[in-house]
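**Q** Need a 3D model of the sequence below.
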Amino acid sequence: MSVSTFAVAGATGRLGCHVVEVLAERGHRVVPMSRATGVDVITGQGLAEALDGAEVVIDVASWHASDQGAATEFFRTSAGNLQEAGRRAGVARIVMASIIGVDKATAGFLVAKKVHEECLLSGPVPVRLLRAAQFHEFVGQLLDWRQGDVAYVPALPSQLVACRAVAEELVDLAIAAHSPGMPVPEIAGPRREILAEAARLLGARRGVKVVGVDGSAIPDAELAADGAFLPGPHAKLAGPTFQEWLDAQL
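**A** The predicted model follows:
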């Protein structure tokens, strides 16, 4: 396998750190891009220098909150900057991490991710998408939104997946031969989980009581309950179950 140079947007984030690790393990040159490394995909600071000599960009930069408007603006701006800087640098392609079900979403953060996809795909540099299920690590965020010692977590289905498994699939997609006409690839964990039940497992270790709720207060709860954000039949199922992943954290 030849050595390539990959620039990773969002390199210090939850998923980005795994992408950097996988690329390094496979012997590739990695240019980590984040504000911590002096590269800002919103202002463009340091972007041209970081992409100089890069063959592929892996975009895993994300917005830190669920507000649709702010997230949409972040993704629209970052996509435009990555496309323009990538074109100037002669980047061969951009590989982006997205979320299963964004094409069905009508509100909230997933709509912002749909705009992210559209903005990247409309640019001059070819783009490959990977849609992933919610991460195992996401369950910890649900516990952080607690009231006192109680976390109210939607009892909605998901096929939770480990960040490491998603990172490996992103790298595979980045180096694979192009397959025109194929559906957008998806990756999810090995089995269906209920978010509230997964949160109870983690909550028991953190001393947090978890109460399952119907999720009606969150965007597209009815769609989620009907399985709209679960993987399709062509999805790759990979990595540990939530329980296996949790046990490995000890």
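**Q** contacts and neighbour counts: CA atoms only from here.
**A** Will do.
**Q** what's the distance between the helix of greatest length in the chain and the middle of its chain?
**A** In the chain, with assignment by DSSP state H, the single longest helix is helix 68-89. How far helix 68-89 lies from its chain's middle: 16 Å, per C-alpha atoms, centre = their mean, to the nearest Å.
**Q** can you check stretch 158-173 too?
**A** The chain centroid and the centroid of stretch 158-173 are separated by 9 Å, computed with C-alpha atoms, centre = their mean.
**Q** Then stretch 92-105?
**A** In terms of C-alpha atoms, centre = their mean, the centre of stretch 92-105 is found 8 Å from the chain centre.
**Q** list the buried ones in that stretch?
**A** Neighbour-count burial for stretch 92-105 flags 93-102, 105 (criterion: 16 or more other C-alpha atoms under 10 Å).
**Q** Next, find the distance separating A198 from G140.
**A** A198 sits 10 Å away from G140, going by C-alpha to C-alpha, to the nearest Å.
**Q** this one as well, want them side by side:
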Amino acid sequence: MRIAVAGGTGWVGRLVVDAVRAAGHEPVTLARSTGVDLISGSGLDQALTAIPVVIDVSNVSTINRRRSEEFFGTATDNLLAAGQRAGVRHHVALSVVGVDRVNWGYYAGKRRQERLVLDGTVPATVLRSTQFYELAAQMLASIPGPVAVVPQMRIQPIAAHEVARCLVDLALADPAGRAPDIAGPQQLRMSDMARRLLRSRGSHRVVLPVRLPGATGRAMAGDGLLPTAPGPRGNQTFDQWLGSPAAQKTTGRTR
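**A** Okay, here's the model as predicted:
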């Protein structure tokens, strides 16, 4: 089967492309480098010809509410419209656990994406995932200097490659609407993850946890980002991830 991966050249997208191949199917990458622009819609109709399944892991790095809503709204509208014209039978979208409980600018865009996908005419599945282990490395890389200021966050993180495999499994099954949330095997605090990652790299940087203001900060430091119901759980622990090649080469930005 040919499976289109929107955002397939991005960090998570490459993992999904690998998971599609590992499952014995042919990935078709939807990205500007392959002649497809999700925002303008250019190239989408041609790219989705004879494609039965779409997995959308496209992303934008922003905490600005308007920019997030504009990106996810426009990209999702274009993907769904082109998918309907092409006869796509299953549209799978990746979202974030807690988007309905944490009023964060980026999450506003994910909420809009979820509504469009679940209310659309193309049969669909939405998978909410907790934050990835890789987020700790990306936060540290984005904060220069001897002191790393990280937000107070209580999360149940998961290895990104396990989420990629779950997305492919869902894509090969029947559309499920809101799928059970996927999360990692243990609850952790972002500040502890950052410290342990720095120690594993021999760094002496100081980690300073800071609570974000208002209800958003309280929700992130509390249980706003934790799963609230049973669902699939990853197997790789954070300590195991620290010893893997992924922990040493993580770059870029993600959720």
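**Q** After superposition, what is the TM-score?
**A** The pair, once superposed, lands on a TM-score of 0.92 when counted by TM-score structural alignment, normalised by the length of structure 1; 245 aligned residues with a C-alpha RMSD of 1.8 Å.
**Q** Looking at the buried residues of stretch 92-105 of structure 1, which is nearest G13 of structure 1?
**A** A97 (12.5 Å; C-alpha to C-alpha).
**Q** For the residue nearest the centre of structure 1, which three-state class applies?
**A** The C-alpha lying nearest the average C-alpha coordinate of structure 1 belongs to A97 (C-alpha atoms, centre = their mean; 4.6 Å). For A97 of structure 1, the secondary-structure state derived from DSSP: H, G, I helix; E, B strand; the rest coil is strand.
**Q** how far away is it from G212 of structure 1?
**A** Counting by C-alpha to C-alpha, the separation of A97 of structure 1 from G212 of structure 1 is 29 Å.
**Q** now the aligned residue in structure 2 for V39 of structure 1, nearest residue through space, not along the chain?
**A** Aligning on TM-score structural alignment places V39 of structure 1 opposite V36 in structure 2. Spatially, and ignoring its direct neighbours in sequence, V36 of structure 2 is nearest to G43 (4.6 Å; C-alpha to C-alpha, 6 or more residues apart in numbering).
**Q** Within its local environment, how many residues does W145 of structure 1 see?
**A** W145 of structure 1: 12 surrounding residues under other C-alpha atoms under 10 Å.
**Q** Could you measure from the aligned partner of it in structure 2 over to D223 of structure 2?
**A** When structure 2 is aligned by TM-score structural alignment, the residue opposite W145 of structure 1 is S142. For S142 of structure 2, the distance to D223 of structure 2 equals 25 Å [C-alpha to C-alpha].
**Q** Check S40 of structure 2 too.
**A** 38 Å.
**Q** Those two: which is more packed in?
**A** Taking other C-alpha under 10 Å, S40 of structure 2 and D223 do not tie; D223 has more neighbours (17 against 11).
**Q** Would you mind listing the residues in contact with that one?
**A** 154-155 (C-alpha atoms under 8 Å, 6 or more residues apart in numbering).
**Q** corresponding residue for it in structure 1?
**A** In structure 1, D223 of structure 2 lands on G227 (TM-score structural alignment).
**Q** Check V117 of structure 2 too.
**A** By TM-score structural alignment, V117 of structure 2 lines up with L120.
**Q** May I ask which helix or strand encompasses that match?
**A** helix 109-121 (DSSP states H and E).
**Q** which secondary structure elements does that helix contact?
**A** helix 68-89, strand 93-99, strand 127-132 (3 or more C-alpha pairs under 8 Å, 6 or more residues apart in numbering; DSSP states H and E).
**Q** Q186 of structure 2 and I63 of structure 2: what is the separation?
**A** 26 Å.
**Q** Against P227 of structure 2, how distant is the residue nearest to A194 of structure 2 when sequence neighbours are not counted?
**A** Nearest residue to A194 of structure 2, sequence neighbours excluded (C-alpha to C-alpha, 6+ apart): A136, at 5.5 Å. Using C-alpha to C-alpha, we find A136 of structure 2 at a distance of 19 Å from P227 of structure 2.
**Q** hey, where'd the strands end up in the stretch 151-255 of structure 2?
**A** Listed in chain order, the strands of the stretch 151-255 of structure 2 (DSSP state E, counting those that start in this stretch) span 154-155, 177-178, 188-189, 206-210.
**Q** Make TSV out of those and add mean neighbour count.
**A** What follows is the strands of the stretch 151-255 of structure 2, written out as TSV (neighbours: other C-alpha atoms under 10 Å):
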stretch	mean neighbour count
strand 154-155	22
strand 177-178	16
strand 188-189	16
strand 206-210	16
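**Q** So which of these is nearest T121 of structure 2?
**A** Checking the strands of the stretch 151-255 of structure 2 against T121 of structure 2 by C-alpha to C-alpha gives strand 177-178 as the closest, at 11.9 Å.
**Q** so how far is the closest one from its chain's centroid?
**A** 16 Å.
**Q** now for it, which elements pack on it?
**A** Packing partners of strand 177-178 of structure 2 (3+ C-alpha pairs under 8 Å, 6+ apart): strand 124-129.
**Q** I'd say A199 of structure 1 and V211 touch.
**A** No - counting by C-alpha atoms under 8 Å, A199 of structure 1 does not reach V211; the two are 9.1 Å apart.
**Q** about what we covered before: export the strands of the stretch 151-255 of structure 2 to TSV and tack on distance to Y107 of structure 2?
**A** Shown next, in TSV, are the strands of the stretch 151-255 of structure 2 (distance: least, C-alpha to C-alpha, whole Å):
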stretch	distance to Y107 of structure 2
strand 154-155	15
strand 177-178	16
strand 188-189	20
strand 206-210	20
